[in-house]
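Engineer: Next come a sequence and a model predicted from it.
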Amino acid sequence: MTADNSFSRLDDDDYPAYTMGRAAEMIGATPAFLRAVGEARLVTPLRSDGGHRRYSRYQLRIAARARELVDAGTPIDAACRIVILEDQLEEAARINEELRGSPSTSRHRADA
């Protein structure tokens, strides 16, 4: 692996760079909280060769959002479901925006 390749991982939101302890510290939670959001299938950390959980920045943003909801009194299972739905809505809005901007969609609307 070249130095350029290893440094490019620093910019990759999906690269599992953080151990459970560090990830928990970064989002102000406990390792037990991260295990709970994993059990609720909100995030699925990758495993190191030694079997340790590793989290990406994207996963930490998702877990941090769930932590905000839990801190506001939402049960953890409900918080995880809310975050999943928010993520799906955001993705649907992004796809919708792409489709609105595509030339074939614009042309099709003009024919109607």
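Structural biologist: Nice, thanks for sending it over.
Engineer: switch to C-alpha atoms for all contacts and neighbour counts from now on
Structural biologist: Fine.
Engineer: Figure out how far the strand or helix carrying S8 is from the centre of its chain.
Structural biologist: Following DSSP states H and E, one finds S8 within helix 3-8. Relative to the centre of its chain, helix 3-8 is centred 23 Å away, using Cα atoms, centre = their mean, to the nearest Å.
Engineer: after that helix, next one along is what?
Structural biologist: Past helix 3-8, the next helix or strand by DSSP H and E is strand 18-19.
Engineer: dropping in the other structure now:
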Amino acid sequence: MAGRQGAGGGSPFGDPDAAVFVISVAAELTGLHPQTLRTYERMGLITPGRTGGGGRRYSQRDVERLRQIAELTASGTGIEGVRRILELENQVDALAARNGELVDENEHLREALRQAALRLRAAQAGEPASGAPSSGGRLPVLRRPDPGQSMVVWRRGR
């Protein structure tokens, strides 16, 4: 299709942000007039990429956004309403990404806490730092009990 170009001969379709469509192709894909695309750009609703010579290049993500704008305006939403909807969607996307980061961080912290708790229990029991019970039939190092406390020592059967 005219207006597509890929770097190094690779397909541009793997990257939805690759600016590959000239304005006439983007207009055809969205069903909008090229002048409408220019107007949306002036209003800040869309920001296409530019070639070295200043020509507009639209990405697949730009085309999807233009289709969304067209659907919203066709359903009676005014341009300021469209602008607000797009802003809110961007906020939702940013919050979802941050939430994912926090979930990952929380999982890492839980694992670190679990490992620290295992090391603490092992240290309190006199076991090796790995948290694994001592092997080879050796008894763990015992601390002197406080006066008035009882201590039972046994050896695990083989």
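Structural biologist: Cool, got the structure. Here the structure is a predicted model, which is why all the values come from computation and not from measurement.
Engineer: that older thread, name the residues of the helix holding S8 of the first structure that are buried.
Structural biologist: The neighbour-count check on helix 3-8 of the first structure (16 or more other Cα atoms under 10 Å) flags nothing as buried.
Engineer: And for stretch 43-56 of the first structure?
Structural biologist: Across stretch 43-56 of the first structure, burial judged by 16+ other Cα under 10 Å covers 43-45, 53-56.
Engineer: In strands, which of those residues fall?
Structural biologist: 53-55 (DSSP state E).
Engineer: Next, the buried residues of stretch 78-96 of the first structure.
Structural biologist: 79-80, 82-84.
Engineer: Tell me which two of the residues you listed sit farthest apart.
Structural biologist: Longest distance between any two of the buried residues of stretch 78-96 of the first structure is 8.6 Å, between A79 and I84; criterion Cα to Cα.
Engineer: Packing partners of the lengthiest helix in the second structure?
Structural biologist: If you go by DSSP state H, the second structure has its longest helix at helix 79-125. Here helix 79-125 of the second structure touches helix 60-74, going by 3 or more Cα pairs under 8 Å, 6 or more residues apart in numbering; DSSP states H and E.
Engineer: so where in the first structure does the helix it packs on end up aligned?
Structural biologist: Under the alignment (TM-score structural alignment), helix 60-74 of the second structure falls on residues 57-71 in the first structure.
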